[in-house]
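# Give me a model of this one.
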Amino acid sequence: MPTLSIVPLTGIPEVRAGDELVGLLLDAAAAADLTLVDGDVLVVSSKIVSKSLGLWADSTVKGAAVVSQTVRVVAERMTGDKVTQIVRSTAGPIMAAAGVDASNTGGRDAVLLLPADPDAEAEHLRVALLAATGLRRLGVVVSDTAGRPWRFGQTDFALGAAGIEVVDDLRGGVDADGRPLSVTARAVGDELAAAADLVKGKADAIPAAVVRGTEWALADRGPGARALIRAGREDWFDYGRAEAVRAALGIEPGEGIAEQIGIPTVGTEDVASRLGRAVAVALVGAPDVGIDVGGSVVTVSSPSSYQLGVAVARLEVALWGEGLTAEVPDDVAGLDLRLEIRDR
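So this is what the prediction gives:
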């Protein structure tokens, strides 16, 4: 049976801009009486990579830092008195606040940004480690932490990678019972990052670990961790639940109009708040329509039957995105329509 060992590299000092990480990593390995061998994989926290590159931003303008690291907003929610955004980051993955982080900053009142090209940083470390050790085959994973859809809590994943096959694609093979495998592709890069995190932790100041026993995962260089990112038609979660509805009605997350209309809040909200946002969204595409809200009753008025139909359709969709529904009468007479609103 294959055996896996994971050794934390302790004693690495606070990393400063310009520090040479390879020397710090090898010193820590020597202090742990560990000699790197061909086939080893070093998992290194992105935090010390960012520190060595001097990727700092002023903590008082974290919002601007997040914007600078954002390709596209996927979802946004009010959390307390601030807006938290899930975005596609310039570093590649979809993450909360683009990975901009104020934790483990060595007491510095600033936030850290992710490397713009994590795969290139992983390759730089790999090449330098090979040169310093004389070895021929090493893997490097630059790890970071993120949450996942459908699952509570955070785990480490491969932000950057070099020298490993980040995906073990088993499609076209068979399982232990001889049945064909048609969808199974193991995210080896993420598994290595998560395994190393079991000894690195988040509060123990251990930013690196050596994983031994996964020689089968090594490659000459490998495709990099960006190969793990789903985008385009493969991305089934291009928007958050509420954002998908709002975007279909012309309200893109992250834009000023989304903030004007109101951003959904994490947790339970009353019907009035959700109804107010739905009405505001509906009116964006129906400027000549009047919508009057009286408790749980909404009256829609329009100068034409066509515009009335458009407005009611938009309102029904917007209500659905807020977890509400409208009881629409079968017969409509005139250009006014009265709707009963209730929880979906």
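
# From now on I want contacts and neighbour counts done on CA atoms only, so please keep to that.
Fine.

# so residue 97 makes contact with residue 88?
No: using Cα atoms under 8 Å as the test, residue 97 is too far from residue 88 to be in contact (9.1 Å).

# can you list contacts of stretch 53-65?
With contacts defined as Cα atoms under 8 Å, 6 or more residues apart in numbering, stretch 53-65 is touched by 16-18, 50, 100, 102, 109-115.

# out of these, which are inside helices?
residue 50 (DSSP state H).

# which among the contacts of stretch 53-65 end up buried?
16, 50, 100, 102, 110-115 (16 or more other Cα atoms under 10 Å).

# The structure of the following sequence is requested for comparison with the preceding one:
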Amino acid sequence: MFQNTISIYPWLNFPQISKKCDLAEVIMKFCKKECANLKDGDILCIASKIISKSQGLFVDLNTIKPSGLALKIHHEVPRKDPRIIQLIINQTEDLSGKRLQISPNFIGGWLTNGLFLTSAGVDKIGEDMAIVLPNNCDEIAKQIAEKIYEKMGKRVAIVITDSDGRIDKKGATQIAVGLYGLNGLRKTQSNGKINVETICDMLAASAGLLMGQRGNMVPIVTICGFEYEFDRDATVEDTVN
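This next block holds a predicted model:
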């Protein structure tokens, strides 16, 4: 039996992250200031954008020279800055472009961990600035969760979320790009058949109801009441085909 209810709480007025920092420390200071009562078993969903910023993964687009492939793709998708397209290619670590999916309004890319993301996780944050995803969001989620446990004594799980579009639908949803403490898959059995749900993406999408998209300024939410077994070894790569 699954639980009947969960609760989702937005972290309003969380400090804006604009440079490299210890995000776990920022989170704990915010909890103390706002008297936020983290409990064992809570799940923190954290937007990948503040993860990237806290890791200092800023890219000055003036340092990026588009390749012939990037310029060719720009001709097919003119709304995309060719420098961003080059970053997307770089993030897939395949300069041939074979790890890209392209349509007139969409560029997606497979990362080296097997995840497929819109723009390969590249996000433009200014006229000449972009951020990219860390290589290992699982490890960063672990570091944050373990520091919270060490300093606050609360055993929480972390799901790092990222906005993601689909080639067949308008708009965007949220998916998991990193996790710690929570198995990304939930398996149930009925009529002799094993059913598998990508539970980390369900949680990420639920968090997205309050986090919203660009400019909504809710980079973290807490999900309470979701029952799970704490799993130190689970990674987002476990969910990849």
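
# sorry, back to before: between the contacts of stretch 53-65 of the first structure, which is closest to residue 312 of the first structure?
residue 100 (40.9 Å; Cα to Cα).

# I'd like the distance between whatever residue of the second structure lines up with that closest one and residue 240 of the second structure.
Aligned counterpart of residue 100 of the first structure in the second structure: residue 122 (TM-score structural alignment). Here the criterion is Cα to Cα, to the nearest Å. By it, residue 122 of the second structure lies 20 Å from residue 240 of the second structure.

# now residue 71 of the second structure
Distance of residue 71 of the second structure to residue 240 of the second structure, given as Cα to Cα: 31 Å.

# ranges for the strands of the stretch 1-150 of the first structure?
5-8, 41-45, 56-58, 70-79, 82-89, 94-96, 110-112, 139-148 (DSSP state E, counting those that start in this stretch).

# At the geometric centre of the second structure, which residue sits there?
With distances taken as Cα atoms, centre = their mean, the residue of the second structure nearest its centroid is residue 161 (2.8 Å).

# Which residue is the nearest non-sequential neighbour of that one?
residue 176 (4.5 Å; Cα to Cα, 6 or more residues apart in numbering).

# show me the contacts for that neighbour.
159-162, 200-201, 204, 236.

# Export the residues you listed as a markdown table, with columns for distance to residue 194 of the second structure.
Formatted as a markdown table, the contacts of residue 176 of the second structure follow (distance: Cα to Cα, whole Å):
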| residue | distance to residue 194 of the second structure |
| --- | --- |
| 159 | 24 |
| 160 | 27 |
| 161 | 27 |
| 162 | 28 |
| 200 | 18 |
| 201 | 19 |
| 204 | 23 |
| 236 | 20 |
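
# tell me which of the residues you listed are still there in the first structure?
Here is what carries over to the first structure from the contacts of residue 176 of the second structure, by both residues aligned by TM-score structural alignment, their matches' Cα atoms under 8 Å: 159-162, 200-201, 204, 236.

# quick one: which of the contacts of stretch 53-65 of the first structure is nearest residue 134 of the first structure?
Nearest member of the contacts of stretch 53-65 of the first structure to residue 134 of the first structure, counting by Cα to Cα, is residue 18, at 23.7 Å.

# Can you find the partner of the closest one in the second structure?
Residue 18 of the first structure maps onto residue 20 in the second structure, by TM-score structural alignment.

# which stretch of helix or strand covers the corresponding residue of the first structure for the residue nearest to residue 161 of the second structure?
For residue 176 of the second structure, the aligned residue in the first structure is residue 158 (criterion: TM-score structural alignment). Using DSSP states H and E, the element containing residue 158 of the first structure is strand 151-162.

# ok, then the element right after that strand?
Next along from strand 151-162 of the first structure, by DSSP H and E: strand 168-169.
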